[in-house]
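> sequence first, predicted model second:
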Amino acid sequence: MKDVTLGLVGVGRIGVMHANNVAALNDVMHPHGINVKLKLTDVAQEHARSVAAGLGAEFLTSVDELIDAGVDGLIIATGTGTHPDLIKAGVDAGIPVFCEKPVGVNVAESLPVLDYISEKGGTVQIGHQRRFDAGYLEAKRAFDAGELGWIHSLRATTGDMTPPPVEFLATSGGLFRDCSVHDFDILRWLTGREIVEVYARGSNNGDPAIGEVGDVDTALAVVTFDDGTLATVAATRYNGAGHDVRLEIQGSKGSLVVGLDEESALKSAEAGITFPAGSPYLTFAERFAAAYVSELAAFVELILGLRPNPCTPRDAVAASKVADAAQESLETGVPVRVAL
């Protein structure tokens, strides 16, 4: 049995989820002869100690102490503003890094980090968990196999049931950057093509405080790919029916929908139709629970050299460039070309 020790920085909401998922990894990795251990740290030390104790993990008092403790990989689940320095710390230590998206607060801050990783020969996986969701993987397989023919339309939807705190929205960079960036990433990943132009509109009919901090609660973007294919990306903070993430792919031979299952947050208006009959997902953590575990399993495989990087920093920044263009279009009211 080979031991792999992961070091986790940050045990807020996302960090606690990752900590629990690391604990669950052994159910996945043990059959392959891999035993995963966890060490963690956070500036909120008492909370971090409690999380560590509950999981049988080791608590360290600082990032430097965590890295010096001999971890095989570093998981970064802290605030976005800390990502660049923590990524560099992991790269400098010569260990693979997993970092929640995005690489930096904006593209301009992220580009020097990409150069640093390249110059140092670092390995960094960015957390775009939808790439590990079973539905998206099947859609990717069908697309690559040519089963859908040529694609004429893609429609991506992300709807949170309730908005996050306004304090978060004040620093998130906007709905396109903190939410729709997942859709932009998955569209690039699925099609293998670049998005070259975005035209966006938004509205505010919910809490006025969202508009007061410069954000919108609902937005729609029309994106154009480099081969002329069109897609729409819709997002809202107020999807009261539940957490709704779907992707419709329509081609000349067939169509597929990702995210259409018994827990989908929608109802049919047609007589006699009871599908979906299940309780809707309430949050992204429920919707992508299995994908988050698979994402970390992929990171362990990356550490061991068993697979290529499933989501590079350059992939993540490419999606962020589209989000930046969408935000600019939202603010200016005109289509914006994406800086490739």
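Noted; the coordinates are in hand. Numbers count the residues shown, from 1 in each chain.
> only C-alpha atoms for contact and neighbour calcs from this point on.
OK.
> leaving out sequence neighbours, find the closest residue to Glu262.
When the adjacent residues along the chain are set aside, Glu262 lies closest to Pro276, with 4.4 Å between them (CA to CA, 6 or more residues apart in numbering).
> run a quick neighbour tally on the one you found.
By other CA atoms under 10 Å, 16 other residues sit near Pro276.
> residue contacts, it?
Contact analysis of Pro276 by CA atoms under 8 Å, 6 or more residues apart in numbering lists Asp261, Glu262, Glu263, Ser264, Leu266, Lys267.
> what of Ile195?
Arg188, Val223, Thr224, Phe225, Asp226, Val322, Val338.
> put this next to the previous one:
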Amino acid sequence: MKIGLIGTGRIGAFHAETLKSVPGVERIVVADADAARARVLADTLGVEAAETLPQLYADGLDGVVVTAATSAHAELIHQALDTGVPVFCEKPVALDVPGTVGVAERAEAGSIPVQIGFQRRFDRGYRAAREALRAGDLGWLHTLRACTSDQSPPPAGYVPTSGGLFRDCSIHDFDILRWLTGREVVSVYAQGANRGESFFAEADDVDTSAALLRFDDDTLATVTATRYNGAGHDVRLEVCGSKGTRIVGLDDRAPLPSAEPHLSWQRSAPYATFMERFHDAYVTELAAFVEVAAGRAENPCSPAEALEALYIAEACDRSRRTGEPVKIADVRAAEAPGTAETEPLEAPAGVGP
């Protein structure tokens, strides 16, 4: 198979190297808006480089991996579909809901697969927790506690184009909670704060957030995120049920120094980045895409599913701005043409800004 890759930054370089070890991939061609950067990566990895996107597609591709800037995702997905090429795209699908809806509707109407990159679906811990829940080992769920905590903030220039903390970081938690439980979120209440660099507030973003989610079966979930977790990169999920609990991400590299005397499970350096924490999941995810592109497997994450996670992120961002709980149905309605937005939920007693 011949696989193209568009975008040769940090995650693009990682994916290009990963593709070299995926069974069935015989040729890799990389491209970038900065053609020189693509050539450097190609020379480093011993793969091919295309000077332009028309050149990338001219010789025929069996699949294309999109790791370019978020602002280009939707256009690049549509371009791949125009040429009839299966596409894998890192989240998010687009910068906003209308762009995401456009991709989701086109993907659902056609036969060319579009796989969105929510790599946690391929992490062994999340999969084991899902299997335990489905097997009945946990009973009925009452509480989910998810966190995404970066060790250090991204560059200032990245923040204005990131979509904000809920859409950039917590959206992974929103997706995995839906995937793991098989349930839908009906309402959220969220808060955000800035105690770090001023460039977050200047971009109308926050560096720390907390959200309370209510599912359609009344399971409650808390989702927290921060750009300043000095102990290390911490991504975990507690799945708590009436019969048992599973904790995802509690391994010997989790950045969780204990305050209890003489207690420690760390055997090596804590995770520093998301690429360390989810290395194996990324590899499995790309191998799955190759199977999807070859027609041997079903798409594990469609744009329509990514859209559902985005609705939750949009609701959280609206809630942290208004200080009120927000229904997912209201966010969906607000984005539908000709549909008036309804009022947010009344704040619970004792909860508010």
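Sure, I can see it. In this text, all values refer to a predicted model and were calculated from it rather than measured experimentally.
> please report how far the aligned partner of Asp175 of the second structure in the first structure lies from Arg237 of the first structure.
In the first structure, the residue paired with Asp175 of the second structure is Asp185, using TM-score structural alignment. According to CA to CA, to the nearest Å, Asp185 of the first structure and Arg237 of the first structure sit 19 Å apart.
> what does Ala145 of the first structure give?
For Ala145 of the first structure relative to Arg237 of the first structure (CA to CA), the value is 35 Å.
> just Glu138 of the first structure next, same as before
For Glu138 of the first structure, the distance to Arg237 of the first structure - CA to CA - is 27 Å.
> of the two, which one has the most company?
Each of Glu138 of the first structure and Arg237 has its neighbours counted (other CA under 10 Å); Arg237 has more, 22 against 13.
> that one matches what in the second structure?
Counting by TM-score structural alignment, Arg237 of the first structure corresponds to Arg227 in the second structure.
> in the second structure, where's the longest helix?
The longest helix of the second structure (DSSP state H) is helix 303-322.
> matching residues in the first structure for that one?
Using TM-score structural alignment, helix 303-322 of the second structure lines up with residues 313-332 of the first structure.
> what lines up with Ala294 of the second structure in the first structure?
Here Ala294 of the second structure is matched to Leu304 in the first structure, going by TM-score structural alignment.
> I figured Glu328 of the first structure hits Arg337, correct?
No: look at Glu328 of the first structure against Arg337 with CA atoms under 8 Å: they stay out of range, at 9.8 Å.
> all helices for the second structure, in order.
Using DSSP H, helices in the second structure cover 10-19, 35-45, 53-58, 73-82, 97-109, 124-134, 165, 171-181, 198-202, 274-277, 279-293, 303-322, 328-335.
> I'd like those laid out as JSON lines, including distance to Trp140 of the second structure.
JSON lines is the format used below for those (distance: least, CA to CA, whole Å):
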{"stretch": "helix 10-19", "distance to Trp140 of the second structure": "38"}
{"stretch": "helix 35-45", "distance to Trp140 of the second structure": "48"}
{"stretch": "helix 53-58", "distance to Trp140 of the second structure": "49"}
{"stretch": "helix 73-82", "distance to Trp140 of the second structure": "38"}
{"stretch": "helix 97-109", "distance to Trp140 of the second structure": "32"}
{"stretch": "helix 124-134", "distance to Trp140 of the second structure": "8"}
{"stretch": "helix 165", "distance to Trp140 of the second structure": "30"}
{"stretch": "helix 171-181", "distance to Trp140 of the second structure": "10"}
{"stretch": "helix 198-202", "distance to Trp140 of the second structure": "39"}
{"stretch": "helix 274-277", "distance to Trp140 of the second structure": "29"}
{"stretch": "helix 279-293", "distance to Trp140 of the second structure": "27"}
{"stretch": "helix 303-322", "distance to Trp140 of the second structure": "23"}
{"stretch": "helix 328-335", "distance to Trp140 of the second structure": "23"}
